[in-house]
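K.L.:
coordinates only, sequence not included:
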């Protein structure tokens, strides 16, 4: 089989890239190791930057997002029992974020791909890539016991942190940067109305908490917990009781509890692989970088990668290699700014077990500056809504 682009991974980054290429008339196939139901069942982020919203519109899949998504003009920071509203809209010249669950976004992309008759191979096993350091890359996989080979011009590695694409790069050709945090986020999803119209980020001596949402009737809550904790340690009742302790009186009164639809613990890490291009192989999304979820950057950063990559490949088939030659450099500039912001937010709002007294006072002073300085609030706001692209 011969195609122009082989995309490995049918998460949001792979699916968005597939849509962008299809609209430009570029032939691409997507391979996914799991079933479509498994991909849809993954509970992930739900806060979209304006640039991500614009990209989904460009890909032609934004209609349901605009109809059902929740535009947010601000966020709340709860510190020492007092709320401080960060006016995202006012501080950034009218920008905002959109709350729309990654599950729904993925469903929209899958439906659009199916309606257009584009090829996605689910349950593609034993995926292997080769030849990307030359002019003729090959992707092989096993489906229903039969091995298939795909000959392509380029491979897009959108297959996540544990995928085959980054693992196939020679170790002496790649540099890895990593920061492991000494805690995780225990998340609970419930069919209950949100505790607030906007997200609440709570800094508390017992640990960080986040009150988020997926819709007006579905909420997502998080608690900072030790890495040694297990999901089975946390009954629904224990979760709700602990969340109440970390909230203010107004939020406790507004909180509606219910049975968990899903409950999981996610460890936090910062991770970057450099570069993001290896000959005719490109890495995008979690295959190249991971951010702690504090800054709501994971999905948005994946979208910005495929915006750069999609436009670069379209330019290539239009006769210019300038975009693909600069892909890694341009993507990494944005990646590191998002990594910095997510690392900064995580340090400001979480309780670290080994923080020295001087560092603790310095962090408290920095948070005080952010909350009470126009410049500080503006810095937070412009990073949260998404920095503009550097063309």
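P.N.:
Looks like it came in fine. No experiment lies behind these values; they were computed from the predicted model shown.
K.L.:
from here on, just use CA atoms for contacts and neighbour counts.
P.N.:
Will do.
K.L.:
how about the helices in the protein?
P.N.:
12-23, 36-41, 50-58, 63-68, 88-91, 102-115, 164-167, 236-246, 249-254, 298-317, 322-349, 357-372, 374-385 (DSSP state H).
K.L.:
got the contact list for the last one?
P.N.:
Think helix 374-385. Around helix 374-385, the neighbours that count as contacts under CA atoms under 8 Å, 6 or more residues apart in numbering are 49-50, 86-88, 91-92, 95-97, 295-296, 338, 341, 369-371.
K.L.:
and those, which are buried?
P.N.:
Buried by 16 or more other CA atoms under 10 Å: 49-50, 86-88, 91-92, 95-97, 295-296, 338, 341, 370-371, out of these.
K.L.:
of these, which is the nearest to residue 252?
P.N.:
Proximity of the buried ones among the contacts of helix 374-385 to residue 252 (CA to CA) peaks at residue 86, which lies at 20.8 Å.
K.L.:
the closest one contacts residue 74, correct?
P.N.:
Yes. Residue 86 lies in contact with residue 74 (CA atoms under 8 Å); the separation is 5.4 Å.
K.L.:
which residues of the stretch 151-300 of the chain fall in strands?
P.N.:
Using DSSP state E, counting those that start in this stretch, the strands of the stretch 151-300 of the chain run over 154-157, 175-190, 200-203, 209-213, 219-226, 260-274, 277-278, 281-283, 289-290.
K.L.:
what's the angle from the fourth one to strand 175-190?
P.N.:
Between strand 209-213 and strand 175-190, the angle comes out at 70 degrees (axes from the mean of the first three to the mean of the last three CA atoms, to 10 degrees).
K.L.:
what's the burial count for residue 305?
P.N.:
By other CA atoms under 10 Å, the residues close to residue 305 number 27.
K.L.:
my read: it touches residue 333, true?
P.N.:
No. Residue 305 lies out of contact with residue 333 (CA under 8 Å); the separation is 10.8 Å.
K.L.:
putting a second one here so we can go through both:
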């Protein structure tokens, strides 16, 4: 088999790049080790920054997002029993975010690939990149007893933190930076009316909480829990009771509860691998960087990688320039580290750390007080939340 760009990973990043390149006449093959049903069963974040929404429209996949997605021009931070609103529209100069579930977004991308007869191969086992520093790289994968080879010009590693792509780079050719936080998020999806039309981030001595939504009839809630906790430790009743404790009384009084559709615990981690290129292998999304979900930057950071790669590939194949490819890693990492800083700041501002000392508590409180006393501070938060320019 032969293609121009072989993309490892059939999540939203890989599918979006494949779709964008196809629209420009550039041939791709996507390899995904899981089934489509498995990929679509993953419950992930759904806050899309302005640039991501524009990229979906450019990929001709934004129709349902524009029809069903929730436009949010602000969000709330609950602290000390009160609700303070961050006016994104006002403080970012007129921008907003779109709340649209990653599962639905991925479904839209799959359907677009199907309509264009895009090649997306599922249940591809033992995917292995080869000869990445040569001008003729290739990728092999196994289907049953058969090993299949794909010759290509470039390999894109969009296969997540645990994928094969980053692990294919020699250890002495890559530097990894990591911070593991001493807690996780217990998340519950429920078929209930959201408690608020906009997201509520809650800072509380018992731990952080987040009230989010997927639609007007589907809610997503989170609470901070120790890393030692398991899903089995938390019944639905225990979850709802703890969530209510961490919210202001006016919010908890109107919280609608119900059976959980999905329940999981996600540990919080910050991670960056540098560089994001090795020969003709280019890393994108979680394969190269992870952020805590506090600042809603994970999927959005992956989208900026895809934006840079897409334009670099178009310049290579259509305009005959390799400048975008040569500068990809540096350009992507510059934006990645800004997302890392913002996610770290949001996490530090709103969570209760188990080893905190009174000094830390005072600084955290002062940071919150300063935020809501300064329009410039609110402007910085809003600018980062709606998304920095690509």
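P.N.:
That came through fine. Bear in mind that the values here come from a model prediction, so they are computed numbers and not experimental data.
K.L.:
got a TM-score for the two of them?
P.N.:
In this superposition the chains share a TM-score of 0.99, using TM-score structural alignment, normalised by the length of the second structure; 389 aligned residues with a CA RMSD of 0.6 Å.
K.L.:
list the contacts for residue 160 of the first structure?
P.N.:
9, 285, 286, 287, 288 are the contacts of residue 160 of the first structure under CA under 8 Å, 6+ apart.
K.L.:
switch the cut-off to 7 Å
P.N.:
By CA atoms under 7 Å, 6 or more residues apart in numbering, the contact list for residue 160 of the first structure reads 285, 286, 287.
K.L.:
with residue 40 of the second structure instead?
P.N.:
Listed by CA under 7 Å, 6+ apart, the contact partners of residue 40 of the second structure are 103, 107.
K.L.:
hmm, try it at 10 Å
P.N.:
By CA atoms under 10 Å, 6 or more residues apart in numbering, the residues touching residue 40 of the second structure are 11, 102, 103, 104, 105, 106, 107, 110.
K.L.:
please apply the same query to residue 326 of the first structure.
P.N.:
Residue 326 of the first structure makes contact with 277, 308, 309, 312, according to CA under 10 Å, 6+ apart.
K.L.:
most neighbours, which of those?
P.N.:
residue 309 (26 neighbours).
K.L.:
mind putting the contacts of residue 40 of the second structure in TSV, neighbour count and distance to residue 254 of the second structure included?
P.N.:
Conversion of the contacts of residue 40 of the second structure to TSV gives the following (neighbours: other CA atoms under 10 Å; distance: CA to CA, whole Å):
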residue	neighbour count	distance to residue 254 of the second structure
11	27	36
102	21	27
103	20	28
104	17	28
105	21	30
106	21	32
107	18	32
110	22	37
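K.L.:
could you see which of those carry over to the first structure?
P.N.:
Retained in the first structure by both residues aligned by TM-score structural alignment, their matches' CA atoms under 10 Å are the following of these: 11, 102, 103, 104, 105, 106, 107, 110.
K.L.:
what's the closest non-adjacent residue to residue 190 of the second structure?
P.N.:
residue 260 (4.8 Å; CA to CA, 6 or more residues apart in numbering).
K.L.:
residues near the one you found, how many?
P.N.:
Counted with other CA under 10 Å, the neighbours of residue 260 of the second structure add up to 18.
K.L.:
which residues are in contact with it?
P.N.:
Per CA under 10 Å, 6+ apart, neighbours of residue 260 of the second structure: 187, 188, 189, 190, 191, 192, 219, 220, 235, 236, 237, 239.
K.L.:
just the buried ones from those residues?
P.N.:
Listed as buried from these are 187, 188, 189, 190, 191, 192, 219, 220, 239; burial here means 16+ other CA under 10 Å.
K.L.:
measure the first one to residue 378 of the second structure for me?
P.N.:
Right, residue 187 of the second structure. For residue 187 of the second structure, the distance to residue 378 of the second structure equals 27 Å [CA to CA, to the nearest Å].
K.L.:
end-to-end on stretch 248-262 of the first structure?
P.N.:
Using CA to CA, the end-to-end distance of stretch 248-262 of the first structure comes to 25 Å.
K.L.:
read off where it ends up in the second structure.
P.N.:
Mapping stretch 248-262 of the first structure onto the second structure (TM-score structural alignment) gives residues 248-262.
K.L.:
try stretch 168-180 of the first structure
P.N.:
Using TM-score structural alignment, stretch 168-180 of the first structure corresponds to residues 168-180 of the second structure.
K.L.:
now residue 3 of the second structure. Nearest residue, chain neighbours left out?
P.N.:
Of all residues not flanking residue 3 of the second structure in the chain, residue 152 sits nearest, at 5.0 Å (CA to CA, 6+ apart).
K.L.:
check contacts around the one you found.
P.N.:
When contacts are counted by CA under 10 Å, 6+ apart, residue 152 of the second structure is found next to 1-7, 27-29, 135-139, 280.
K.L.:
could you do residue 235 of the first structure as well?
P.N.:
Contacts for residue 235 of the first structure (CA under 10 Å, 6+ apart) come out as 241, 259, 260, 263.
K.L.:
could you report the neighbour count for the first one?
P.N.:
If I follow you right, that is residue 241 of the first structure. 13.
K.L.:
same question, the last one
P.N.:
Counted with other CA under 10 Å, the burial measure for residue 263 of the first structure works out to 20 neighbours.
K.L.:
what sits closest to it if chain neighbours are left out?
P.N.:
Counting by CA to CA, 6+ apart, residue 188 is the residue found nearest to residue 263 of the first structure once chain neighbours are left out, at 4.6 Å.
K.L.:
can you tell me which residues contact that neighbour?
P.N.:
Listed by CA under 10 Å, 6+ apart, the contact set of residue 188 of the first structure reads 219-223, 236, 239-240, 259-265.
K.L.:
over in the second structure, see which of the residues you listed survive.
P.N.:
Comparing the contacts of residue 188 of the first structure with the second structure on both residues aligned by TM-score structural alignment, their matches' CA under 10 Å, the contacts found in both are 219-223, 236, 239-240, 259-265.
K.L.:
from residue 235 of the first structure, how far out is residue 193 of the first structure?
P.N.:
Distance, residue 193 of the first structure to residue 235 of the first structure, using CA to CA: 20 Å.
K.L.:
how many other residues sit next to the closest residue to residue 182 of the second structure other than its chain neighbours?
P.N.:
Leaving aside its sequence neighbours, residue 182 of the second structure sits nearest to residue 227 (CA to CA, 6+ apart; 6.5 Å). For residue 227 of the second structure, the count of nearby residues is 16 (other CA under 10 Å).
K.L.:
who touches residue 227 of the second structure in this structure?
P.N.:
When contacts are counted by CA under 10 Å, 6+ apart, residue 227 of the second structure touches 181, 182, 183, 184, 185, 186, 265, 266, 267, 268.
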